[in-house]
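Novice: just coords:
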């Protein structure tokens, strides 16, 4: 299993029609390329899923979980959703620089 670490800002997306907001970090550059190569080469047992997503293990601080990353057209990288339980456990908020380790 390969681990890649990036530090990137946490940002919020909110629909104009829905009250809920979603929080993400954008994974770009070399780490995004490594995820893409692994997804294409079939390193994931489940392969790529809906919306071109790929399964990853993620760690922020002491919090570790399994989730998916989603292709991000604007950056050419991936979007990693950060759920409320992780933000609360790690004390992170919109605009904070977040160090994320993604395991493939």
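Specialist: Yep, that arrived. What you see is a predicted model, and the numbers here were worked out from it, not measured in a lab.

Novice: contacts and neighbour counts: CA atoms only from here.
Specialist: OK.

Novice: can you show me the helices along the chain?
Specialist: Counting by DSSP state H, the chain has these helices, from start to end: 29-41, 84-90.

Novice: try it against this one:
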């Protein structure tokens, strides 16, 4: 399953700050339809993602009926991304 969307970078300030992009409602609904085929536990969904020229592998985190795409420093820093920035994302759910 391939998806493309834009979203705003948010910062989660837990014991270790981390950055995410919330997956919009429509795309989250599409992912929920295949979640049982894709998840490997705890509801996380393995994906291949691309932001700009950077491709990376990660897992979406379920949150309040939606999903969060985690952004590692190796993805954010080369592109100068920080909280509040709008980003275009291409995402492939690994089934």
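Specialist: Received it, and whenever you're ready, just let me know what you need. Model, not experiment: these values are computed from the prediction.

Novice: about what we covered before: would CSV of the helices of structure 1 with distance to residue 67 of structure 1 and mean neighbour count be doable?
Specialist: Putting those into CSV (distance: least, Cα to Cα, whole Å; neighbours: other Cα atoms under 10 Å) gives the following:
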stretch, distance to residue 67 of structure 1, mean neighbour count
helix 29-41, 13, 16
helix 84-90, 12, 13
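
Novice: nearest to residue 59 of structure 1, of those?
Specialist: In this view, those are compared for proximity to residue 59 of structure 1 by Cα to Cα, and helix 84-90 is the closest at 9.5 Å.

Novice: and the closest one against structure 2, how far off on average?
Specialist: After superposition onto structure 2, the average distance of helix 84-90 of structure 1 to its aligned residues comes to 0.9 Å, using mean Cα distance after the TM-score superposition for structure 1.

Novice: and for that helix, what span of structure 2 is it aligned with?
Specialist: On the basis of TM-score structural alignment, helix 84-90 of structure 1 is assigned to residues 73-79 in structure 2.

Novice: skipping its backbone neighbours, what lies nearest the spatially most central residue of structure 1 in space?
Specialist: Taking Cα atoms, centre = their mean as the criterion, residue 80 is the residue nearest the geometric centre of structure 1, at 1.9 Å. Residue nearest to residue 80 of structure 1 in three dimensions, not counting chain neighbours: residue 69, with 4.8 Å by Cα to Cα, 6 or more residues apart in numbering.

Novice: any idea how far the one you found lies from residue 36 of structure 1?
Specialist: According to Cα to Cα, to the nearest Å, residue 69 of structure 1 and residue 36 of structure 1 sit 10 Å apart.

Novice: what does residue 78 of structure 1 give?
Specialist: Residue 78 of structure 1 sits 9 Å away from residue 36 of structure 1, going by Cα to Cα.

Novice: how about structure 2, which residue sits the furthest from its center?
Specialist: The outermost residue of structure 2, judged by C-alpha distance from the chain's mean C-alpha position using Cα atoms, centre = their mean, is residue 15 at 20.2 Å.

Novice: residues contacting that one?
Specialist: The neighbourhood of residue 15 of structure 2, defined by Cα atoms under 8 Å, 6 or more residues apart in numbering, contains no residues.
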